[in-house]
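A.B. asks: Pasting the sequence and the predicted model now:
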Amino acid sequence: MSRRTLGVAVIGYAFMGKAHSQAWRNVRAFFDIPAAEQKVLVGRDAEQVSKAAEHYGWAESATDWQQVIGRDDIDIVDICAPGALHAEIAIAALKAGKHVLVEKPLANTIAESQAMAAAAGAARNNGIQSMVGFNYRRVPALAHARRLIAAGRLGTVREVHASYLQDWLADEAAPMTWRLRKETAGSGALGDIASHAIDQVQFLLRDTVTDVSARLHTFTRRRPGPDGVEDVTVDDAAWATLSLAGGAVASVHASRVALGRKNSLRIEIYGSKGSLAFDLERLNELQFLDATAGPAEEQGLRRILVTEPGHPYMDAWWPAGHTIGWEHTFTHQARDFLTAIRDGIPPSPSFEDGLQVQRILAAIEASAATPATVHL
């Protein structure tokens, strides 16, 4: 399979479907990886998905995902649908022998995530790969930060501060969407963006969260919907303190009502020998302090522009000093997934990794409801 062109189907054509579509369209132009063809874009509205397919470069569109995953010319199923649909589609696709990429969070519940991880494990035994789309693992600056931490440049990591702040719900008159209904989204800022911050804490430190203490809050409890005013059934913001197996303590804050913050995933890591800082709104930059280099009077965080060919992923792009953007993380994700399929090596993050994050999200919800520290 890896030696021929792989047929790709993306399920979902809105925001994430568009981001994933551009990745499948561009990945072969920059990376030497197996050929992948944009076969079909799937959505519920026949007219709208047809327009999107033409615009995004797909050969055709469809409205029946079950029919699509049964096709012999489809090798990869990329799921960008709301979280409530992840488990059903992913499990069916894996059983049909398709490689599966699914947007984060893995699912809306632990039970769904466990079923998905089990299906992925069974499919892996037959050479079928699966991956959950925590695309910020593919930000070159964050991948480089992980290298620095693994090399001991920070010494023993003591504290991590991770925040993901947006403001698209700051206006109380902003309308209802599926992301504000628990039955479709699972949770609000918690699953939508705190999941990214939590994954980064574990990814960067190569460590595992062991317990949490948390709070959730909804600031605007009712919003206008297509059929009148509706109750918002998910959180607007989340706060959590996480303990990690290696001894570090992390704080996580996520909000979709932080006025003035558009898409700010900020991570600060403090160790015994140095520190790191990153902000997604300055995606190509990493701040690094080496506390062992020179006298204290001459120390301070220094800016690393992550555009050199030796930085992760950057040798495929432009000359040194030329920056890349948010959309490139999805291209890197497609590259890594196709490479894993070619090499027969399970990609990361796995569905099991997604399940681990789901357990943390559930522990945060339980802690916020108690309130109490919840041990995983």
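C.D. replies: Arrived safely.
A.B. asks: alpha carbons only for contacts and neighbour counts from here, please
C.D. replies: Will do.
A.B. asks: what ranges do the strands span in the stretch 51-200 of the chain?
C.D. replies: 60-62, 76-79, 99-103, 130-133, 157-165 (DSSP state E, counting those that start in this stretch).
A.B. asks: biggest helix in the chain, by residue count?
C.D. replies: helix 351-369 (DSSP state H).
A.B. asks: Could you pull out the buried residues of it?
C.D. replies: 351-368 (16 or more other CA atoms under 10 Å).
A.B. asks: before we move on, what about stretch 217-234?
C.D. replies: 217, 218, 220, 222, 223, 224, 230, 232, 233, 234.
A.B. asks: what does stretch 164-175 rub up against?
C.D. replies: 193-194, 197, 220, 223-225, 236, 253-266 (CA atoms under 8 Å, 6 or more residues apart in numbering).
A.B. asks: Sort out for me which of those residues are in helices.
C.D. replies: Using DSSP H, the contacts of stretch 164-175 in helices are residue 197.
A.B. asks: what about residue 184, how many neighbours?
C.D. replies: Residues near residue 184, counting by other CA atoms under 10 Å, number 16.
A.B. asks: Next up, the contacts around it.
C.D. replies: 82, 83, 84, 108, 178.
A.B. asks: okay, pairing it with this:
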Amino acid sequence: MVGYAFMGAAHSQGWRTAGHVFDLPARPVLAAICGRDGTAVRAAADRHGWAAAETDWRALIARDDVQVVDICTPGDSHAEIAVAALEAGKHVLCEKPLANSVAEAEVMARAAEAAAARGQLAMVGFNYRRVPAISYARKLIADGRLGPLRHVRIAYLQDWLADPAAPLTWRLKRERAGSGALGDLGAHIVDLAQFLTGEPLAGVSALTETFVRQRPVVSGTPAGASGTEFGEVTVDDAVVFTGRLASGALAGFEATRMASGRKNALRLEINGERGSLAFDLERLNELSFHDHTEPAVSAGFRRILVTEPEHPYLEAWWPPGHALGYEHTFVHQVRDLVEAIVTGTAPVPSFADGLQVQRVLAAVEESAEKNAAYTPVTSLSVHHA
């Protein structure tokens, strides 16, 4: 694994746990973890169960005991590490978004295609696909329970940047993160829209905003104190966009890190001719489903508790009603990747899927730039009959 912070810890949990829960065809061994700070990465290795620590990712992928490279670094290094790992004969798991640009994502997708011919597999870490309720929602849609789709609505709301005194981190610098809420949160909801519906987004129209354009640089000086250094925020704080799926269904998206009171609120609703479904990540063991073919006198949204052994991923976990959490999505991700590697099956989401998401993100940014000079409502004239 390259990277050991938040995502590194979450991925480590997945690698450490999957073989103890699922009957895997091969058991993952946590061989080595990599980070630039030798002391910190050694501590992370001890904490999360990695056998060795490296400070150079090139040394990591050169190791004979490493067969899979898991990339949990900021987006600016994804392409270089992933391509080198694939060329070195390793399988690759790369966190989302796949890259910081379409050009980088295209390079990665080509490298993955070439590597597949040699038997190396590459997968993107869109972990919310592995929430059992979301996987079950996809099955309901694929089985036609909603009929032809009409509307998709998805919002991903967080508040960790609502405080203007929150420090300037790498996630707020375009050269490291690529974009702000768009890439961080928007990538998830774009992927989910396309995953759930089985359709690509055909076009978008967007607005973005950066509400706090300067933030304190972390230097040990309290924010607001005399001498505090401030730096420029070069990414978006929030994005709102509409879209149209290939079938013609309409879609609405919102992603923000400025929604005070919302910690990790990913909410979606999909409406079709025959029914609707809704999901809230903060109630991730539940799915709301409405069958519109039932008589109106008894029809309505009903709660499905997605904890039955027949539901996706649940056969290996606890008895019905014993809920799972966020960390289990990473366990499921490892299960799917290990099974794909052993069977030689192309894993999903692929780097090609990640590239498709990257193209949507780029289209959103381009649209937002064009829409920056929006039409003022006061400039519109009204003609009465």
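C.D. replies: Arrived safely. Quick caveat, the model's predicted, so the values are computed rather than measured.
A.B. asks: TM-score of the superposed pair?
C.D. replies: Once superposed, chain against chain, the TM-score is 0.95 (TM-score structural alignment, normalised by the length of the first structure); 362 aligned residues with a CA RMSD of 0.8 Å.
A.B. asks: Tell me which residue of the first structure lines up with residue 75 of the second structure.
C.D. replies: Matched to the first structure by TM-score structural alignment, residue 75 of the second structure sits across from residue 83.
A.B. asks: thinking that match is in contact with residue 113, fair?
C.D. replies: No: counting by CA atoms under 8 Å, residue 83 of the first structure sits too far from residue 113 to count as a contact (10.6 Å).
A.B. asks: Can you pull the residues that touch both of the two?
C.D. replies: Common neighbours of residue 83 of the first structure and residue 113 (CA under 8 Å, 6+ apart) are 106, 107.
A.B. asks: Break down the second structure into its helices, ranges please.
C.D. replies: 6-21, 38-48, 57-62, 78-87, 102-116, 132-142, 174-177, 181, 187-197, 328-343, 351-371.
A.B. asks: Among these, which comes closest to residue 307 of the second structure?
C.D. replies: helix 132-142 (8.1 Å; CA to CA).
A.B. asks: Please state the offset of that closest one from the chain centre?
C.D. replies: 17 Å (CA atoms, centre = their mean, to the nearest Å).
A.B. asks: What residues of that helix count as buried?
C.D. replies: Using 16+ other CA under 10 Å as the test for burial, helix 132-142 of the second structure gives 132, 133, 134, 135, 136, 137, 138, 140, 141.
A.B. asks: what's the counterpart of the third one in the first structure?
C.D. replies: Think residue 134 of the second structure. Match for residue 134 of the second structure (TM-score structural alignment): residue 142.
A.B. asks: Contacts only, for the counterpart of residue 55 of the second structure in the first structure.
C.D. replies: Structural alignment places residue 55 of the second structure opposite residue 63 in the first structure (criterion: TM-score structural alignment). Taking CA under 8 Å, 6+ apart, we find residue 63 of the first structure in contact with 42, 43, 44, 45, 46, 49.
A.B. asks: try residue 321 of the first structure
C.D. replies: By CA under 8 Å, 6+ apart, the neighbours of residue 321 of the first structure are 305, 307, 308.
A.B. asks: Leaving out chain neighbours, which residue sits closest to the first one?
C.D. replies: Leaving aside its sequence neighbours, residue 305 of the first structure sits nearest to residue 285 (CA to CA, 6 or more residues apart in numbering; 4.8 Å).
A.B. asks: go on, the last one?
C.D. replies: The shortest distance from residue 308 of the first structure to any residue that is not its chain neighbour, by CA to CA, 6+ apart, is 4.9 Å, and that residue is residue 320.
A.B. asks: surely the one you found meets residue 307?
C.D. replies: Yes: look at residue 320 of the first structure against residue 307 with CA under 8 Å: they come within range, at 5.3 Å.
A.B. asks: And those two? Which one has more around it.
C.D. replies: residue 307 (23 against 14).
A.B. asks: Spatially central, which residue of the first structure would that be?
C.D. replies: Centroid-nearest residue in the first structure, with CA atoms, centre = their mean: residue 134, separated by 2.3 Å.
A.B. asks: what about the closest residue to that one other than its chain neighbours, how many residues close to it?
C.D. replies: Closest residue in space to residue 134 of the first structure, ignoring its immediate chain neighbours: residue 104 at 6.0 Å, by CA to CA, 6+ apart. For residue 104 of the first structure, the neighbour count with other CA under 10 Å is 26.
A.B. asks: Residue 104 of the first structure contacts residue 136, correct?
C.D. replies: No: applying CA under 8 Å, one finds residue 104 of the first structure not in contact with residue 136, separated by 11.0 Å.
A.B. asks: which residues of the second structure does stretch 94-108 of the first structure align to?
C.D. replies: Per TM-score structural alignment, the counterpart of stretch 94-108 of the first structure in the second structure is residues 86-100.
A.B. asks: got it, and stretch 195-208 of the first structure?
C.D. replies: Using TM-score structural alignment, stretch 195-208 of the first structure pairs with 187-200 in the second structure.
A.B. asks: In the matching stretch, which of the residues would be classed as buried?
C.D. replies: Neighbour-count burial for stretch 187-200 of the second structure [16+ other CA under 10 Å]: 187, 188, 189, 190, 191, 192, 193, 194, 195, 196, 197, 200.
A.B. asks: before we move on, what about stretch 89-108 of the first structure?
C.D. replies: Neighbour-count burial for stretch 89-108 of the first structure [16+ other CA under 10 Å]: 89-94, 96-108.
A.B. asks: do stretch 10-21 of the first structure as well
C.D. replies: Quick answer for stretch 10-21 of the first structure (16+ other CA under 10 Å): 10, 11, 12, 13, 16, 17, 18, 19, 20, 21.
A.B. asks: Mind listing residues that contact it?
C.D. replies: 40-43, 49, 52-53, 56-57, 65, 77-81, 327, 330-331.
A.B. asks: ditto for stretch 55-62 of the first structure
C.D. replies: In contact with stretch 55-62 of the first structure (CA under 8 Å, 6+ apart) are residues 18, 21-22, 25, 38-43, 46, 49-50, 53-54, 68.
A.B. asks: Pull up the distance across that stretch, start to finish.
C.D. replies: Stretch 55-62 of the first structure has an end-to-end distance of 15 Å (criterion: CA to CA, to the nearest Å).
A.B. asks: what do you get for stretch 94-107 of the second structure?
C.D. replies: End-to-end for stretch 94-107 of the second structure, by CA to CA: 14 Å.
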